[in-house]
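Q: Next input, structure requested:
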Amino acid sequence: MTVEIPSVQKAQRSERIDIGDGLVMRWSTRDDADNIADCMALAFRWSAIGEPVAEDEDPAPNPWVKAAVKRVLSGNCPVMTEFDYAVVENTLSMNGQNPIVACASLHGVPGFYGEKVSMLFGKPEAISSHPDYRSKGLIRKLLFELIHPASAARGDVIQIIPGIPYYYHQFGYEYAIGSRSSRSIDDLTTKLPDLMSKDALLPASLAAEPFTLRVPTLEDIPYLCKLSTREAQKAQAQVGLDYGEPFWRYIIHGIFEIQESIYDTTRVTRIIVDAKSGKDCGLVMGEGAPKTELMMFTLEEGYHYREALYPVLRQFVLEGEELLVFALTQAAEHEENEAKEKVEDNDAMEGEQALGPATAVLTALAAAASADIPPVRPILLDLDPDHPITKLLESKSTADDQKNARLYTRIPSYANFILKVAPSLEHRLAQSPLAGITATLQFDFFRRVEGSAGRGLEVVIKDGRIISARDDFVPLTHEELMLAARTRKALAKAEGRPDNKKPTVFTIQFAPLSFTRLLVGDLSIDEMIYFYSDTTVSGGDDAKLMLATLFPKAKEQFQCDMFWW
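A: Coordinates of the predicted model:
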């Protein structure tokens, strides 16, 4: 299965839409990066993205969000370019005012559906509006007039958003794809004393570890790709992301080329080495700041997770801590130098005010380093629930509060989606008791709503192959069905033959947009019937078996890697 790569937008799109009051919708260029980043940082100033906000704090614009937006607008992000941010510009803004008052970016994320299909997920991301411009319909306009049309034009059959509660329902999105649940260990020194003990942290002990970690280079990308497949990660998801060459090139190289602040030094990727033989034998990847997050841990065949767990995790945590300390030290030194320059420029009062906090940070960091204080930050395990590491640390960790979180999911045309993922659906059929079946599936969604192409769907299957799917299907009324049956019987009688040409037709009813949850494996057909009273399946035992076969419930949900930020 070849991983799909999004086509790169190489120039600014031409759309420029006047929406009145001096506001214009258009697509971005790199010149907009600072203004878009400032708009996003202001909008997310009260958000806990990056670091928690204290109750008595009046936070500044969010620096983690600002750095993330600058990264994706740098021109070397693999899922978007500097021309993929849709913005609302206030053309009447005064000097010193930010002209960008609302924005939404469009990512193209390579992923998979089932065993046979590689596809792109359209991902509207990093969406915000200035507080003074909210509740004016600007995000709706950006989505429906720029983002969604651009996503459809490049062939996306699905969009996902990890957004704020309820908000995106109004734009045709349904909670469907479940985010991978995670587990956390709140204090490594107490929960895992053997991991972070003083003896284990001594240089001699670290030097004797059976596994060591090394920084990957560009030459290691094929190896990283090999160890980040679903099979290598022991992932069970039927819908998720592909970690290919663009991902790894960006993560181990690209982000460091454009690093501007401490908030860009977050991802830690290391190759695991067998210390005895010197052979590369695994991969560990995750976040080092502001919290330690383990997102990938894979070993070659012949190596045991139980033996590698503590040596690898100990070094991974320490490298994340060193990365954070290094970044904070750099920031403090930068602030201290700027403060000294102000003193030299005879702006003594302002310089002394800035110098104090910077010097305090450097002093505290130096004291921590000299005291050899082991890290006590929590660690988040963002791995498959049945991954060996998750199981080994299950009793030491607690389940994430957001274990039932789902991504907003929009499938604008069910027919286009079915045809795109047909190879995986046909593969499931071929492995089932219904192999080789010929049947027609007729779906009634009661009414067409925002986010859907029609009120019905018809899928024709012949000899186990999907030969057509259309959104313009209009379910027949009971009267029309009865009259069609009479016509068929009358024709058989006139031809002197038995009525044995009755086609196999399965009729299904779903509430508008709820079919999305079955399509992506969020709910089984039995759960759909249980949770949605308007779900009905007609056509005998084979009808229900058909739906269960085509759309099985996924045991493990989608991992949405926020590196795209």
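
Q: From now on I want contacts and neighbour counts done on CA atoms only, so please keep to that.
A: OK.

Q: At which residues are the helices of the stretch 301-450 of the chain located?
A: 305-344, 348-370, 388-392, 414-420, 422-430 (DSSP state H, counting those that start in this stretch).

Q: Also this sequence, please, to line up against the first:
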Amino acid sequence: MSIELPSSTLNRTLASGLQLRQATLQDRQAVVEFVSHWLHEALGINVFDLMSGNHPTTQASDFAIITDPAAGDQIVATAGLIGHTWSYEELPFGVGTPEFVATHKDYRRRGLMSAVMEALHQISKNNGQLVQAVNGIPNFYRQFDYEYALDGDNQRAFRLGNGALVIPDTSAYLVRRAQVEDIPALLSIYVRQRKGRLITNVMDEKRWRFDLTGHSAGSDIKMRHYSVLSGDGQIVGYFKLWGDEDDPHGNVIINEFGVIDEDRLVPIMQAVVKALAETTLQAALPDALARITLALGRAHRAYNVMQRQLVPIGRPTSWYLRVPDLVAFVTHILPVLNRRLARSMYSSVSRAVVISLYKEALTLKIEAGQVVNAANMPMGDVDEDTISAWFPPLVFLKLLFGYRALDELLYAYPDVQVNEADADLVNVLFPKQESWMIYLG
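A: Down below sits the predicted model:
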């Protein structure tokens, strides 16, 4: 739940005389119209839902706006913060994702978005969120201390038409629109899909219900949910299609796909593709290059078992992450670090691991194979001989979130260094590991 901020923190007058403040429900229509005009109507519809008071994680006060008193208090800049729960090896933590970043063209290049982002970060902190994340404009968010540090998407596509795709008989499975009554079964399959990944979305039945029934028509985040049933009526899989109607250009995007049993992945995927191929070709314009795109994260077993039929689409994407209080986050995930130590040859070690971030150091105190404390230390107080590894501050996030292995960072960054005697221990604490993120609105 969002917390109203003190006026000195958020509701303030900027140097230009413009007013920065937290939005209220009464601002909803104005924010919707502003976002629709300066970004896209589908985004405005999403904002309408987020500010309605009916969203499971977000409300009007999670938006910041700047108004101009000299222009009738019209909105001249805004952005919103969508709340999420992610997990770090099944350990949940709060995340805020800044979205709908927009400025009136006559007010750009005045630093207004810096003030808005500062407000969103404060809202996120007061909401108890340890991390902020963005899947957005290349390079832009680095100015706000974000760094690419988490797996994004890696799209593959089936080409349709002219006999490009031959699919065997799939009559053993039925594909239909998902119903509210399906949610417990779908959620069970979803939880199974998360296993083995480092960072994933945590979704409960309330969140699933909203995604299935709560988004308004035309919203950029509205998806079509489908269940896959076996001959005896059991739900054995599900998938989600981006958008609430068929694309006349013939591009259907599956952005989530799960099965109850990995051994059935191929026949279930074939049943899904066959059903979609028929409707996609019917809905597409005559000259459309029809295809079914899989947007299932950086890695998915479907990419491997069906690779001969799939064509890569673009480059893999990544998420920006911002961790304003590194010690707080590392302290939160100590149970995970301790499980890693317990499974390793360091299960009884007692010592300190010192990670230099050049201006300060992150110190992990280990006693009998368990990290008992994480703390910051000014570099002036650190004995150089005790340092285990060196990272530029934001680069360390790539290791922390399993996005890159230590050896990869050593290769890519001359200012990443490691004490060879500690390299294995650092690798045990922070291994490279696949993550799977779903974009939720």
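
Q: thinking again about what came up before, could you dump the helices of the stretch 301-450 of the first structure into CSV with distance to residue 516 of the first structure and mean neighbour count added?
A: Shown next, in CSV, are the helices of the stretch 301-450 of the first structure (distance: least, C-alpha to C-alpha, whole Å; neighbours: other C-alpha atoms under 10 Å):
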stretch, distance to residue 516 of the first structure, mean neighbour count
helix 305-344, 37, 18
helix 348-370, 50, 15
helix 388-392, 29, 17
helix 414-420, 8, 20
helix 422-430, 15, 20
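
Q: Nearest to residue 229 of the first structure among those would be which one?
A: helix 388-392 (16.0 Å; C-alpha to C-alpha).

Q: which other residues reach the closest one?
A: Residues outside helix 388-392 of the first structure that contact it (C-alpha atoms under 8 Å, 6 or more residues apart in numbering): 183, 297, 305-306, 309, 381, 383-385.

Q: Repeat the analysis, applying 10 Å as the threshold.
A: Residues from elsewhere that reach helix 388-392 of the first structure, judged by C-alpha atoms under 10 Å, 6 or more residues apart in numbering: 182-183, 233-234, 294, 296-298, 304-306, 308-309, 381-386, 394, 396-397.

Q: picking that back up, would you reformat the helices of the stretch 301-450 of the first structure as CSV and include distance to residue 107 of the first structure?
A: CSV is the format used below for those (distance: least, C-alpha to C-alpha, whole Å):
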stretch, distance to residue 107 of the first structure
helix 305-344, 28
helix 348-370, 37
helix 388-392, 30
helix 414-420, 18
helix 422-430, 24
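
Q: looking at those helices, which is closest to residue 482 of the first structure?
A: helix 414-420 (26.8 Å).

Q: equivalent range in the second structure for the closest one?
A: The alignment of helix 414-420 of the first structure onto the second structure (TM-score structural alignment) covers residues 326-332.

Q: Would you mind getting the average deviation of that stretch from the first structure?
A: With mean C-alpha distance after the TM-score superposition for the first structure, stretch 326-332 of the second structure departs from the first structure by a mean of 0.9 Å once superposed.

Q: and that stretch, how far out from the chain's middle?
A: In terms of C-alpha atoms, centre = their mean, to the nearest Å, the gap separating the centre of stretch 326-332 of the second structure from the centre of its chain is 19 Å.
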